[in-house]
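**Student:** show me the folded form of this:
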Amino acid sequence: MEEKQPTSIICSNNIPLLIKPPENVSPATAVVIFSTLVAICGSFVFGSAVGFTSPTESGMISDLGLTLAQYSIFGSILTIGAMAGAIVSGKIADRFGRRGAMAFSEILCLAGFLAIVFAKVAWLLDTARLLIGVGIGILSYVVPVYVAEITPKNLRGGFTAAHQLMICCGVSTMWLIGTIIHWRVLALIGAVPCILQFLGLFFIPESPRWLANNSRWEDCEDVLKYLRGQNADTSVEAAEIREYTETLQHLSKAKLLDLFQREYTRSLIVGVGLMVFQQFGGVNGIAFYASSIFESAGFSGRVGTIAMVTVQVPMTVLGMLLMDKSGRRPLLMISATGTCLGCFLTGLSFLLQDLHMWTTEAPFLALVGVLVFTASFSLGMGGVPWVIMSEIFPINVKGLAGSLVTVVNWLGSWMISFAFNFLMSWSSPGTFFIFSVICGSTVVFVALLVPETKGRTLEEIQASMNPLTSR
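**Tutor:** Below you'll find the predicted structure:
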């Protein structure tokens, strides 16, 4: 058998550290699986919050006498809260640990959902929705980071992609059961995963990388042994984490402007770029206004929405299973190509209707286009950017960089969801053709700049992308 070569990591004094990678891949232990399940309860909360407003609009407006403008504020203020949460997410996760950040988030989300259950006035609804937004803004960063930091390299992609799967499950659950139960009961159901995660956090370990970054070396080694199994040899992995972390700790404490230094340029471009392409490809415009898109195209909104749910979850599961087999880059490029095609078909449907051509077939073309977009997005563009974001930033800047990337994601979400109806009023075909061009550009961006991170430790990935030069 060919001997594995050691990995070279450049220190701050330009002397390479030689770290021999582990000989064997690690299995998914019960502790890793349980810890991941607890963490992604937060992802389900994320999805539940996003999906809550779609089926509850008519009921809440009727019961509370809200105007359409008041309900629009209630729905959109979630994104404002999420941006605020994203700004502080890295600081909280670095200061109080990954578990502490998740616990704080769930307290906010639980308070928000319970406030909706008992709310009778608009201002309390808005306050509750804002609290939930702050909570999911933090969760959107800390959940994939925690999962990436506890899982072995051969399983990291699939386990981290479970974050996106549970978001889809949360959205789909709200969409499906929200049409048959009262909105207050739906809000109470939304509180259940908040409680489950909060209680589960008492039974899972802290991230070994966070412990190492806080110089808790014995705790880091103990947690690694706990995660990998008592009979596993964790000495090599522990040594790699320790040596790389000690190298980073010789650098000055990172500030926001430090992210724009030359050594972090590629990571920042990749992390921010993927989030920009993810959001400006039109996903939230399509997800938030799916029913109206179908109805504008002359198709049943209810049938179309159910069809979206039907393809969304299975394709997300498929992407999760392929993550550590095909790699991140192929999934991203196939996914982006599919979203490009889906937007093109939807735009073509609207164009044909504007030209009064294929009037019978055009609505079905819109359905096919949206379903192709949804399936393709769920396969890769939904989850892979979050996986890569959790992998590419060194621990000394991960909090700041992760916050920035998450803020960009939520800002893009707000911009697209806000501008979508205006764009559709301007030109329905033009809107989807623009999205198609952006999705096509994503393929080029991934091919040129995004690295393949499959099968590499976090330290190997970060060292290759962020050469640490002397300061």
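
**Student:** contacts, neighbours, all on C-alpha from now
**Tutor:** Fine.

**Student:** ok, now which ones touch residue 35?
**Tutor:** Contact analysis of residue 35 by Cα atoms under 8 Å, 6 or more residues apart in numbering lists 147, 204-205.

**Student:** ok, and what's touching stretch 192-201?
**Tutor:** For stretch 192-201, the surrounding residues in contact (Cα under 8 Å, 6+ apart) are 38-39, 41-42, 44-45, 99, 102-103, 106-107, 109-110.

**Student:** in it, which residues are buried?
**Tutor:** Of the residues in stretch 192-201, those buried by neighbour count under the rule 16 or more other Cα atoms under 10 Å are 193-195, 197-198, 200-201.

**Student:** quick check: of these, which lies closest to residue 211?
**Tutor:** Out of the buried residues of stretch 192-201, the one with the shortest distance to residue 211 is residue 201. That distance is 16.1 Å, counting by Cα to Cα.

**Student:** gap between that closest one and residue 101?
**Tutor:** Residue 201 sits 10 Å away from residue 101, taking Cα to Cα, to the nearest Å as the criterion.

**Student:** need the contact partners of stretch 285-301.
**Tutor:** 54, 302, 304-305, 349-350, 353, 362-364, 366-367, 370, 416-417, 420.

**Student:** to check against the first, give me the structure of this:
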Amino acid sequence: MGTSQAAKSGITATATKNGVAKLGLDRNKEGIVNIAFSDDTLSIKSGNPDGNVEIGKISRRSSVVVDGVAAAQRNSEDIPTYGTQVLGMAVAALAYVGIGTISGFSGGMLPLLTESENDIQLDKYRVGLFTSVINLGAAAGCIVGGFPHVMVGHRSYLLVALPLSLAAWIILAMSHDIWVVLSARAFLGFTMGVIVFTSSKYVAECAHDSVREKLVNALETSRQFGYFFVYAVCCSDLSWRELALVCGCVSTILPFIGFLYVPSAPKWLATHGRVDHAYDSLVFFRGQNYDSRKELNGILDKLSKTEGADNALYQLRQLKDPIILRFVVLFAFIHFASQFNGNVVTGAYAIYIFKAADVSSISPYASMVVVGLARVLSTLFYLVEVERVGRKPLVIVPFFLAGTSLFVLGAFFYAQATGGAFGELEWVPVTALSFFSFFSNIGFPVLNLTRGELLPPVARSTGGAILYATYYFGGFAASLSFSYIVSAIGMHGTFWIYCFVNILVVVVDYLDLPETRGRSLEEIMEEQRHEGASPSHHDHAS
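**Tutor:** Below you'll find the predicted structure:
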């Protein structure tokens, strides 16, 4: 294109079409100009009697001009802006707060709903239904969220689900009939299932590859903040009806308004032939200076190679693949069994557990807030460590420590029932449950992350919907059975059973789940097909 002579240094810079300069060197009185390459920097040094003296650098991340000619140039079209992507995640995160409030609502409200002077009084059987029926509704919501959302889009589906969730909260707050209350809880669970599945898909499809995992993982922090929020509000003088209205307004109105101002996911728009709208969506989430047309062409190219892949029936047929089916069945077992590890129960029965501990030094409500804070802190720790530690250690170690915490809690209740000295240590219940909540809520997000990394895109939506439904069926069974198990074998025996389930998850993960960090799906699938037997063979060998 053009040549420029730098007289003093003897450097000739020739700019080429792609903006990268070709450098030529001339001898001069300072000696030979030496060029040193590193990963990101090209250093220019002059050789003189006093030794090499660095006189300049060319970095891949900067633009260098020699006599007016670009020697290197950063391609700004490859740099998306992240502000609007974070905005999209924040809107979805507000909806995720509602998931925590729905799940944690019973954790602080059960005493008010079991008191005789209340117009709504729940016996043991109905308490079990009140805490568990949301999981049954969520299982149905995941199935519905996993199929029709392919047709109507994530954003549109959420704009329908959020007002319905608010309506269910209002019905719950205003009802004076037990079965209407239970029905409202079931419908809240249904909307929860739709929101948890659809919001995560929306964020995943709107985020750039460089930040997708971080933004999706950040949603879990919002869900745990929902628990903390409802536990904190329970410490106030609000009635359970007033608390229901507060939770409904906070968790639905703000995200609904937010979704009115963000576009639909670009991939969904492209899938349905709305290419111009997909381009506009990419420009919104990537910024004006980013080459959105190039990314859109990449999306269209992938869609052309996997035509029909977003069709629910097509994805169901992909589950016939032995490797995919193996992972779906394995995760279905883990998701169902892990609901009996104590996490769903301690969230739904928190105040009941602390009242049973009969501790005078700290109130049950204050203990509950401490546990809620531990939930939030666990997800922040997860966000920091997930990029640096393998998936298997982040499942094995937290679930083992969670099981250990429940063993200690069971020992406290056993000592309390038998008159042992350990039962007099009043700091044990809140400490053990806080440690359990912290470690358990590190392990669960890693399991979800691993599931997403092991299911191929051609089966991810439908397979994910099935696994979410299995997860919530397990939650329904665990919540419903809790009070009956306590009646049969006591509080200590119940927590020891949950301790055993945590250890079971550790064993299954160690034996049957491959490490996915730093490995492509294609590499893992090829390895499974080659070995044919256990997906853990490679990990045992390594």
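
**Student:** what residues are up against the alignment partner in structure 1 of residue 459 of structure 2?
**Tutor:** Matched by TM-score structural alignment, residue 459 of structure 2 corresponds to residue 397 in structure 1. Contact criterion Cα under 8 Å, 6+ apart gives 254, 259 as the residues in contact with residue 397 of structure 1.

**Student:** what about residue 397 of structure 1, distance to residue 262 of structure 1?
**Tutor:** For residue 397 of structure 1, the distance to residue 262 of structure 1 under the criterion Cα to Cα works out to 13 Å.

**Student:** give the buried residues for stretch 525-533 of structure 2.
**Tutor:** Neighbour-count burial for stretch 525-533 of structure 2, counted by 16+ other Cα under 10 Å, picks out 525, 528.

**Student:** same question but for stretch 447-458 of structure 1, I mixed them up
**Tutor:** Using 16+ other Cα under 10 Å, the residues of stretch 447-458 of structure 1 that count as buried are 450-451, 453-458.

**Student:** look up how far residue 248 of structure 1 lies from the counterpart of residue 281 of structure 2 in structure 1.
**Tutor:** With the correspondence set by TM-score structural alignment, residue 281 of structure 2 lines up against residue 223 in structure 1. Relative to residue 248 of structure 1, residue 223 of structure 1 is positioned 21 Å away (criterion: Cα to Cα).

**Student:** just to revisit the earlier point, okay, and which of the buried residues of stretch 192-201 of structure 1 map to helices?
**Tutor:** Secondary structure defined by DSSP state H assigns 193-195, 197-198, 200 of the buried residues of stretch 192-201 of structure 1 to helices.

**Student:** which residue lies nearest the spatial centre of structure 2?
**Tutor:** Nearest to the centroid of the C-alpha atoms of structure 2, with distances taken as Cα atoms, centre = their mean, sits residue 217, at 3.5 Å.

**Student:** quick check, it in a strand?
**Tutor:** No: secondary structure of residue 217 of structure 2, determined by DSSP: H, G, I helix; E, B strand; the rest coil: helix, with no strand assignment.

**Student:** confirm residue 8 of structure 1 sits in a strand?
**Tutor:** Yes: according to three-state DSSP, residue 8 of structure 1 belongs to a strand.

**Student:** hang on, the earlier thing: which of the contacts of stretch 285-301 of structure 1 sit farthest apart?
**Tutor:** When the contacts of stretch 285-301 of structure 1 are compared pair by pair using Cα to Cα, the two farthest from each other are 54 and 353, 26.8 Å apart.

**Student:** how about stretch 212-223 of structure 2, aligned to which bit of structure 1?
**Tutor:** In the comparison with structure 1, stretch 212-223 of structure 2 aligns to the range 156-167 (TM-score structural alignment).

**Student:** stretch 94-110 of structure 1 against structure 2, how far on average?
**Tutor:** With mean Cα distance after the TM-score superposition for structure 1, stretch 94-110 of structure 1 departs from structure 2 by a mean of 1.3 Å once superposed.

**Student:** what is the corresponding segment of structure 2 for that stretch?
**Tutor:** Aligned using TM-score structural alignment, stretch 94-110 of structure 1 spans residues 150-166 in structure 2.
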